[in-house]
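**Student:** Quick one: sequence and predicted model below, then my questions.
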Amino acid sequence: MGFIAFLLLGLIAGAIAKAILPGKQGGGWIATLLLGVVGALLGGWLGGLLFGVDINEFFSISTWLLAIGGSLIVLLIWGLITGRKSRS
């Protein structure tokens, strides 16, 4: 998969992950792009490690599911790291 296709996959996967998870996540489209790209990398790595599947083709359902799943994981971790802290 080419670099531009991978960025597009990351942007769309990050947007879908933000739409799936409840709550208000901060960040604009650049944060969504970074979240999605990191999530796609994580999803591809986990998919290869656990299931023997990799993200080679843009129009493959396994590629999209792994990218979205990875983006959900990254978004959950990001929410735990940057969670709102109470002020005393």
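**Tutor:** That came through, no problem. Numbers count the residues shown, from 1 in each chain.
**Student:** only C-alpha atoms for contact and neighbour calcs from this point on.
**Tutor:** Noted.
**Student:** contacting residues around the residue nearest the centre of the chain?
**Tutor:** Residue closest to the average C-alpha location in the chain (CA atoms, centre = their mean): S71, at 1.9 Å. Shown in contact with S71 (CA atoms under 8 Å, 6 or more residues apart in numbering): 13-14, 17, 35-40, 42-43.
**Student:** structure B:
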Amino acid sequence: MISAIVIGLLVGLVARAIKPGADSMGWIMTIILGIVGSFVGGFLFGADKTGFWGFATSVIGTIIVLFVYEFIRSRSR
């Protein structure tokens, strides 16, 4: 459980750094974003990847989730 939180935080921070634009979210939302993005990346690219490729697919999945999150958030304003 602790490792999922730490990995989620790292993946969320890397995805937010890669994706352009201002993301105004806190630590908890970044962790949730990273964990959900890891599931999305694992689902889209295969969950059997570990190491660097697992991290890379998690970041890609997190960027996808971040785009969807911003799209929904902008539509609600």
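**Tutor:** Thanks, I have the structure now. No experiment lies behind these values; they were computed from the predicted model shown.
**Student:** re earlier: any chance of JSON lines for the contacts of S71 of the first structure, columns distance to I55 of the first structure?
**Tutor:** As requested, the contacts of S71 of the first structure are exported to JSON lines (distance: CA to CA, whole Å):
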{"residue": "A13", "distance to I55 of the first structure": "13"}
{"residue": "G14", "distance to I55 of the first structure": "16"}
{"residue": "A17", "distance to I55 of the first structure": "17"}
{"residue": "L35", "distance to I55 of the first structure": "17"}
{"residue": "G36", "distance to I55 of the first structure": "14"}
{"residue": "V37", "distance to I55 of the first structure": "12"}
{"residue": "V38", "distance to I55 of the first structure": "13"}
{"residue": "G39", "distance to I55 of the first structure": "12"}
{"residue": "A40", "distance to I55 of the first structure": "8"}
{"residue": "L42", "distance to I55 of the first structure": "11"}
{"residue": "G43", "distance to I55 of the first structure": "9"}
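**Student:** does L66 of the second structure sit in a helix, a strand or a coil?
**Tutor:** Each residue gets one of three states, and L66 of the second structure gets helix by DSSP: H, G, I helix; E, B strand; the rest coil.
**Student:** what do we get in the first structure for it?
**Tutor:** Residue correspondence to the first structure (TM-score structural alignment): L66 of the second structure is matched to L75.
**Student:** What about F52 of the second structure, how many residues nearby?
**Tutor:** A count of neighbours around F52 of the second structure, defined by other CA atoms under 10 Å, yields 9.
**Student:** Return the residue of the first structure aligned against it.
**Tutor:** Under TM-score structural alignment, F52 of the second structure pairs with I61 in the first structure.
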